[in-house]
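Colleague: Kindly return the folded structure for what I paste below:
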Amino acid sequence: MTIEAVLFDFSGTVFRLEADESWNADLTAADGRVFDLDEKAELVRRMTSPVGQFLGFDERGQYAWDNRDLDPEEHRYAYVEVLRRSGVPTLEQAERLYARSVDPACWRPYPDLAATLESLAAREIPVAIVSNIAFDIRPVFARHGWADLIHTFVLSFELGAVKPDPRIFRAALDKLGVEAAAALMVGDSAEADGGATALGCAFALVDPLPTVERPDALLSVLRANGLAS
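Modeller: Predicted coordinates for the structure are as follows:
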């Protein structure tokens, strides 16, 4: 069947949280040593990985982790705990770093995102962003001037369902007014985003590489599905 709508995951698919030199002021060890690039990359991975649990928690922390994508306060608690248990020495530093993770300015688009959204708009293919997340990501798109290219956002904390729960994909399909068999889901997790296939959607997997290392994966997906030249 011809693709009539495209659903995109957010983190690791169309945008990526990336640590830069500005993190150094908020990321020093107890002895004053600045975290190296590999350590910062590992922190980002733990803050953004769509599935898996990297650390053990006490009962309060486990509850926050299990519900992190459904409630903003649990999300904050869980990831501040992740930062503290990953070597960030003070609560103050962890809270500043967490604030960066929810700051629209700290999310970088993949290089081909603009061309991808424009190509779909030119073909009148509606787009949904379907994300397991506990903060509003609409401002991330707005600051790049792309808000009008997204037809709907389906966010776990607003809906009360987390991928791969079929309800989150069904909500997106209903808002776009398309059948599952006519939709393509694009994401970086076969486990979470690939849950759309249970409804009959097509699925394309992309690698959540650093933005500079993945110049055209989104456009490649469109070309493979006849949605870009």
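
Colleague: CA only for contacts and neighbour counts going forward, please
Modeller: Fine.

Colleague: which residues of the chain fall in helices?
Modeller: 37-48, 59-66, 72-85, 91-101, 113-122, 138-142, 156-159, 166-176, 217-224 (DSSP state H).

Colleague: now the angle from the second one to helix 72-85?
Modeller: Pointing back at helix 59-66 there. Between the axes of helix 59-66 and helix 72-85, defined by axes from the mean of the first three to the mean of the last three Cα atoms, to 10 degrees, the angle is 110 degrees.

Colleague: Could you check helix 59-66 and say which residues are buried?
Modeller: By neighbour count on 16 or more other Cα atoms under 10 Å, the buried set for helix 59-66 is 61, 62, 64, 65.

Colleague: neighbouring contacts of it?
Modeller: 56, 74, 75, 77, 78, 79, 81 (Cα atoms under 8 Å, 6 or more residues apart in numbering).

Colleague: Just put these in JSON lines and tack on distance to residue 217 and neighbour count.
Modeller: Below are the contacts of helix 59-66 laid out as JSON lines (distance: Cα to Cα, whole Å; neighbours: other Cα atoms under 10 Å):
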{"residue": "56", "distance to residue 217": "34", "neighbour count": "10"}
{"residue": "74", "distance to residue 217": "33", "neighbour count": "21"}
{"residue": "75", "distance to residue 217": "29", "neighbour count": "22"}
{"residue": "77", "distance to residue 217": "33", "neighbour count": "18"}
{"residue": "78", "distance to residue 217": "31", "neighbour count": "23"}
{"residue": "79", "distance to residue 217": "29", "neighbour count": "23"}
{"residue": "81", "distance to residue 217": "33", "neighbour count": "21"}
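
Colleague: To compare against the first, here's the next sequence to fold:
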Amino acid sequence: MTAIRGVVFDFYGTLVRMVPPLPPDHRSIFARHGLVEAGRRWGDQWSVGPGEGEEHRAHSGSERAYTAWERDRLRSRARACGVPGDQLEELVAEVDRAMKDLHLALFDDVPGALAELRSRGVRVAVCSNWYWHLDRSLADVGLTDLIDVSVSSARVGARKPHPLIYRAVLDRLGLTPEETVFVGDVWRPDVEGPLTAGMRAVHLWRADRAVDGQAPPLVPGAARISGLAELSDLLWSASATDPARFG
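Modeller: Reported below is the predicted structural model:
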């Protein structure tokens, strides 16, 4: 088995979690504008972003272009829910701000796991379906000095599990897929996508995970851990060269 020279992590649910104060429910924002019924029609406030695996390079050429595209999606949804034109821009701006006003904290096992990788000379990356300023979010939780490369879907122009985002992170790491392991908590973007791209994958199934349901059965090339403290042993124990450790 090819030696591991890089480890790529998902961000939310893998390295960080949301902590209070939580973002306001969109219905409270609509209610303040006297638009209770429109808020009810809106539905899930988190379902307005690009879809999983969606390519959007045409909108990712600059922060200004991407932000305009984000606002256009919100604007279209608000119109469809019956928001009057004279209230549209103020409401959309407030919803956009609220959806990005996330208070994040590291899982306790993150600093030690990343420091261990760096001590072994392994390059560390974060690859996330995230907004434009993933770098700011990394800095806010104190990860800047533990990360070599960060790649967000907003800047690359495609969301996991689109192959473009995996190619981008590998190119920036300067590594081949065979030299790289992807670690994340969501099966399709963090396991199936990386495996298709030629990487090995580690499915992180935390006890306090954000993902509901049962863990899917492991497949060839994939392993599973319940916390990042287990990662070093998985990758470098005496039997780590055994392909059976990855499915």
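
Colleague: circling back to that earlier point, possible to save the contacts of helix 59-66 of the first structure as a markdown table with distance to residue 180 of the first structure?
Modeller: Shown next, in a markdown table, are the contacts of helix 59-66 of the first structure (distance: Cα to Cα, whole Å):
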| residue | distance to residue 180 of the first structure |
| --- | --- |
| 56 | 37 |
| 74 | 32 |
| 75 | 30 |
| 77 | 35 |
| 78 | 33 |
| 79 | 33 |
| 81 | 38 |
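
Colleague: Go through the residues you listed and name the one nearest residue 20 of the first structure.
Modeller: When the contacts of helix 59-66 of the first structure are compared for distance to residue 20 of the first structure (Cα to Cα), residue 79 wins out at 19.0 Å.

Colleague: Now do the contacts for that closest one.
Modeller: 47, 65, 98.

Colleague: Share the number of residues neighbouring the first one, please.
Modeller: Translated: residue 47 of the first structure. For residue 47 of the first structure, the count of nearby residues is 17 (other Cα atoms under 10 Å).

Colleague: Distance of the nearest residue to it once chain neighbours are set aside relative to residue 135 of the first structure?
Modeller: Counting by Cα to Cα, 6 or more residues apart in numbering, residue 47 of the first structure lies nearest to residue 79, which is 6.6 Å off, once chain neighbours are set aside. Distance, residue 79 of the first structure to residue 135 of the first structure, by Cα to Cα, to the nearest Å: 13 Å.

Colleague: can you pull out the strands in the second structure?
Modeller: Under the criterion DSSP state E, the second structure contains strands at 6-9, 16-18, 104-106, 123-128, 149-152, 180-184, 200-204, 222-225.

Colleague: would you list these in JSON lines and tack on distance to residue 116 of the second structure and mean neighbour count?
Modeller: As requested, the strands of the second structure are exported to JSON lines (distance: least, Cα to Cα, whole Å; neighbours: other Cα atoms under 10 Å):
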{"stretch": "strand 6-9", "distance to residue 116 of the second structure": "12", "mean neighbour count": "24"}
{"stretch": "strand 16-18", "distance to residue 116 of the second structure": "18", "mean neighbour count": "17"}
{"stretch": "strand 104-106", "distance to residue 116 of the second structure": "16", "mean neighbour count": "18"}
{"stretch": "strand 123-128", "distance to residue 116 of the second structure": "11", "mean neighbour count": "23"}
{"stretch": "strand 149-152", "distance to residue 116 of the second structure": "17", "mean neighbour count": "22"}
{"stretch": "strand 180-184", "distance to residue 116 of the second structure": "15", "mean neighbour count": "26"}
{"stretch": "strand 200-204", "distance to residue 116 of the second structure": "17", "mean neighbour count": "26"}
{"stretch": "strand 222-225", "distance to residue 116 of the second structure": "16", "mean neighbour count": "20"}
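
Colleague: Map residue 119 of the second structure onto the first structure.
Modeller: Matched by TM-score structural alignment, residue 119 of the second structure corresponds to residue 122 in the first structure.

Colleague: count of neighbours near its match?
Modeller: Residues near residue 122 of the first structure, counting by other Cα under 10 Å: 10.

Colleague: Also residue 100 of the second structure?
Modeller: Residue 100 of the second structure has 11 nearby residues by other Cα under 10 Å.
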